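**Student:** Quick one, structure for this:
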Amino acid sequence: MTVTVVVPTLGRPSLDVLLAALAAGVAEHDLELLVVDDRPGNPPALDVEAKVLTGPARGPAAARNVGWRAARHDWVAFLDDDVVPDPDWADRLVLDLAAAGSEVGGVQGVLRVPLPDDRRPTDWERVTAGLADGAWITADMAYRREALERCGGFDERLPRAFREDAELAYRVRREGWTLQRGNRRVTHPVRPESTWVSVRTQRGNADDALLRRLYGPEWRELLEIPPGRRPRHLAVTVAGLTALAAAAARRPRLAALAGLAWAAGTAEFAAARIAPGPRDAREVGTMLVTSAVIPPVATLHYLRGWWRWRARG
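**Tutor:** You can find the predicted model right below:
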């Protein structure tokens, strides 16, 4: 079984942990290991035998394309640089791919996200844990090189680690391949993040606008992506803007009604995020503030994406 392992990286410290976990299996099974450094500057110094490629600094989709196009083997296994493979990951990878029939274009690994045992998980921890249930995510996903060639690889118009893997999986299946789940395992630790991470991730709404432009109103069903809150975010944003405009126009009744609608929508969103969490003062405060900020930010990013892609396909 000839396999290339591609790891795009931004040089995070977790890369060293990943490569150390891979070292024995790479040597035993003679896997080709390609690390795509997606930052400008000096390439990382590695303690394992691997080829370092220079990425275009346009996000993980473009970096992975650099990797698989340079690969020498028939199968390409993608790993994110913040996962930790099990000690027998390479053994199970080889078995997963050997068991794949000729109609199988891709095989996903099993992903675990460790959560605290002594308290309820925070909002960010729950978001990260959702990766464990994701379909065809490239935190650990292997594709036949032929399947990647047929569909052209990752769409580089999707610059974030957000939807780019689901979109590729759809096109691979559209080309007639099937996808299946394997038995190899990786762990995805919850990395530390700032208070504003939930606001920052709303930039992905711009990518959703592109996917809707490409695949129409049913794009979520086609790409196996769960329903989102965008309609509610839009309604809350409109209510807030209406309240401000009515207040400026000295229409107190309309301002009060719109303000009440905004407050109710924001409270519902905050409660939905607070209820399953630890409910300590810091988490509650963070959820209250970010729940007020997220709807307009999400709406703005979606409109920005809609405007950019309105005449393109």
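**Student:** going forward, measure contacts between C-alpha atoms and count neighbours the same way
**Tutor:** Will do.
**Student:** all strands for the chain, in order.
**Tutor:** All strands of the chain, identified by DSSP state E, fall at 3-9, 32-37, 51-54, 75-79, 84-85, 104-112, 140-144, 178-187.
**Student:** Out of those strands, the one nearest residue 287 is which?
**Tutor:** Residue 287 lies closest, by C-alpha to C-alpha, to one member of the strands of the chain: strand 104-112, at 25.3 Å.
**Student:** hmm, back to that, of all the strands of the chain, which lies closest to residue 205?
**Tutor:** Using C-alpha to C-alpha, the strands of the chain put strand 3-9 closest to residue 205, at 23.0 Å.
**Student:** on that earlier part again, so for residue 228, which of the strands of the chain sits nearest?
**Tutor:** strand 104-112 (22.5 Å).
**Student:** Tell me what angle the closest one forms with strand 75-79.
**Tutor:** 30 degrees (axes from the mean of the first three to the mean of the last three C-alpha atoms, to 10 degrees).
**Student:** Next up, the contacts around the residue positioned nearest the centre of the chain.
**Tutor:** Central residue check for the chain by C-alpha atoms, centre = their mean: the C-alpha nearest the mean position is that of residue 162, 3.6 Å away. Contacts for residue 162 (C-alpha atoms under 8 Å, 6 or more residues apart in numbering) come out as 204, 207.
**Student:** Please repeat the previous calculation with a cut-off of 10 Å.
**Tutor:** Contact analysis of residue 162 by C-alpha atoms under 10 Å, 6 or more residues apart in numbering lists 60-61, 137, 201, 203-205, 207-208.
**Student:** before we go on, could you also do this sequence so I can check it against the first one:
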Amino acid sequence: MSGDPGADGPGPGYAVVVPTLVRDTLADCLAALAAANGPAPDEIVLVDDRPGPDAGPDALEHPLTVLGDLRERTVVLRSGGRGPAAARNTGIRAVASPWTVFLDDDVQVGPHWCEQLIQDLAEAAPDTAAVQGVIAVPLPGERRPTDWERGTAGLARARWIAADMAYRTGVLEEFGGFDERFTRAFREDADLALRVLDAGWRIRRGRRTTRHPVRPAARWASLGQQRGNADDALMRRLHGPDWWAKAVAPRGRIRRHAAITGAGAAALALAAAGRRRAAGVAGLGWAAGTAEYAWARIAPGPRTRDEVTTMLVTSALIPPAATWHRLSGLWRHRGAPAWRELAATSPAEAVRPARPANAVQGPSPGLSPS
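**Tutor:** Reported below is the predicted structural model:
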């Protein structure tokens, strides 16, 4: 990578913002950025989103070392463990460059990423608010992918994901950045994109490519993912019942999950009331729905003993978990007004909660802001 911003040729200035929980993948992410050919970023803002007691500086020593000369233009901020949306907003407030590029800490930019990014930004029309990178998810070639691997592979087809997304910094400031009510890495990027598109801006796909390896996950990780159903409830409140179509997002199985959960609950209630025949009918409905869901997840996978066992157990647990999170999300966000109603007043203040006084702390020792 060139040592100075724009040294390899004229181009738009840009900053790179990386929110992180300081996972093992961070060093590879920063090493790939440092090795990429092309004009270097004006600044790198690394936002440590670990909760206070866990945010010791020692864990950052190795990842920062791999940056080489770029370490001099890197600043480390802390966002207090409030989620990736809040972490990115913390980074935005520190950026002075005309473009802000978001990278997740588990991706690896390609070898020519910097020069391709400059080309993407230079080709952006005046009404283009953002340019999305191309995400590539490497999958095993010797076997069928697991359920978790197939889920990660879906990122390659997703619209507007912040794993590699460049926004005009002025647009981010105009719209108040990311909505911090999205506390997980889910839907916060689609929400921002829909708000920007609703206002008449465009978002295009660029040419630069970034790898998103499939990271290891706990056996029951799919259960934890069901918390995203609460975020879907917030999306419905903000963008209307047709937000799925606007965001070109898969609708998912929430209706089937609710039906399966209802059948199971009815079977238990009827059995407790002594209505065995009716309970049996409801139980058959629950079993049929669960079996269909399990097979839909097992059939395209490797069908190993561990994978089949995991799919059978989680397929029984996911429908009630998904239904619970959807209902809790509907209740929690029942008073959230639609985005267009808020946009009529002040879009920037409408979605960004007030920043806590200690949300951003200064650069870590040994680092200097660009």
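**Student:** Superposing both, give me the TM-score.
**Tutor:** Remark: TM-score between the superposed chains equals 0.97 [TM-score structural alignment, normalised by the length of the first structure]; 313 aligned residues with a C-alpha RMSD of 1.2 Å.
**Student:** just the buried members of the contacts of residue 162 of the first structure?
**Tutor:** 60-61, 137, 203-205, 207-208 (16 or more other C-alpha atoms under 10 Å).
**Student:** quick one: which of those is nearest to residue 146 of the first structure?
**Tutor:** Using C-alpha to C-alpha, these come closest to residue 146 of the first structure at residue 61, 17.5 Å.
**Student:** Just tell me the aligned range of stretch 230-241 of the first structure in the second structure.
**Tutor:** Using TM-score structural alignment, stretch 230-241 of the first structure corresponds to residues 254-265 of the second structure.
**Student:** do stretch 96-115 of the first structure as well
**Tutor:** Residue span in the second structure matched to stretch 96-115 of the first structure, by TM-score structural alignment: 120-139.
**Student:** What segments of the stretch 1-150 of the first structure are helices?
**Tutor:** 14-29, 60-70, 89-98, 123-129, 145-151 (DSSP state H, counting those that start in this stretch).
**Student:** same thing with the stretch 201-313 of the first structure?
**Tutor:** Using DSSP H, counting those that start in this stretch, helices in the stretch 201-313 of the first structure cover 204-215, 219-223, 230-248, 252-274, 281-309.
**Student:** Quick one: average offset of the last one versus the second structure, please.
**Tutor:** Superposing on the second structure places helix 281-309 of the first structure at an average distance of 0.6 Å from its equivalents, by mean C-alpha distance after the TM-score superposition for the first structure.
**Student:** Where does that helix end up in the second structure?
**Tutor:** Counting by TM-score structural alignment, helix 281-309 of the first structure corresponds to 305-333 in the second structure.
**Student:** Am I right that residue 251 of the first structure is in contact with residue 243?
**Tutor:** Yes. Here residue 251 of the first structure lies in contact with residue 243, judged by C-alpha atoms under 10 Å, at a distance of 9.2 Å.
**Student:** Compare the two (neighbour count), which wins?
**Tutor:** residue 243 (24 against 12; other C-alpha atoms under 10 Å).
**Student:** how much space between that one and residue 109 of the first structure?
**Tutor:** Look at residue 243 of the first structure and residue 109 of the first structure: by C-alpha to C-alpha, to the nearest Å, they are 49 Å apart.
**Student:** dump the residue contacts of whichever residue in the first structure pairs up with residue 111 of the second structure.
**Tutor:** Under the alignment (TM-score structural alignment), residue 111 of the second structure pairs with residue 87 in the first structure. Neighbour list for residue 87 of the first structure: 21-25, 184-186 [criterion: C-alpha under 10 Å, 6+ apart].
**Student:** Look up how far residue 23 of the first structure lies from residue 87 of the first structure.
**Tutor:** The spacing between residue 87 of the first structure and residue 23 of the first structure, counted by C-alpha to C-alpha, is 10 Å.
**Student:** and the equivalent of residue 252 of the first structure over in the second structure, how many neighbours does it have?
**Tutor:** Using TM-score structural alignment, the partner of residue 252 of the first structure in the second structure is residue 276. Residue 276 of the second structure has 15 neighbouring residues, counting by other C-alpha under 10 Å.
**Student:** again, but for residue 13 of the first structure
**Tutor:** Residue 13 of the first structure: 11 surrounding residues under other C-alpha under 10 Å.
**Student:** cool, and residue 170 of the second structure?
**Tutor:** Quick note: residue 170 of the second structure (other C-alpha under 10 Å) scores 17 neighbours.
**Student:** That one maps to what in the first structure?
**Tutor:** With TM-score structural alignment as the matching criterion, the partner of residue 170 of the second structure in the first structure is residue 146.
**Student:** That match - nearest residue in space that isn't next to it in sequence?
**Tutor:** Closest residue to residue 146 of the first structure apart from its sequence neighbours, by C-alpha to C-alpha, 6 or more residues apart in numbering: residue 74 at 7.3 Å.
**Student:** Fine by me, thanks again.
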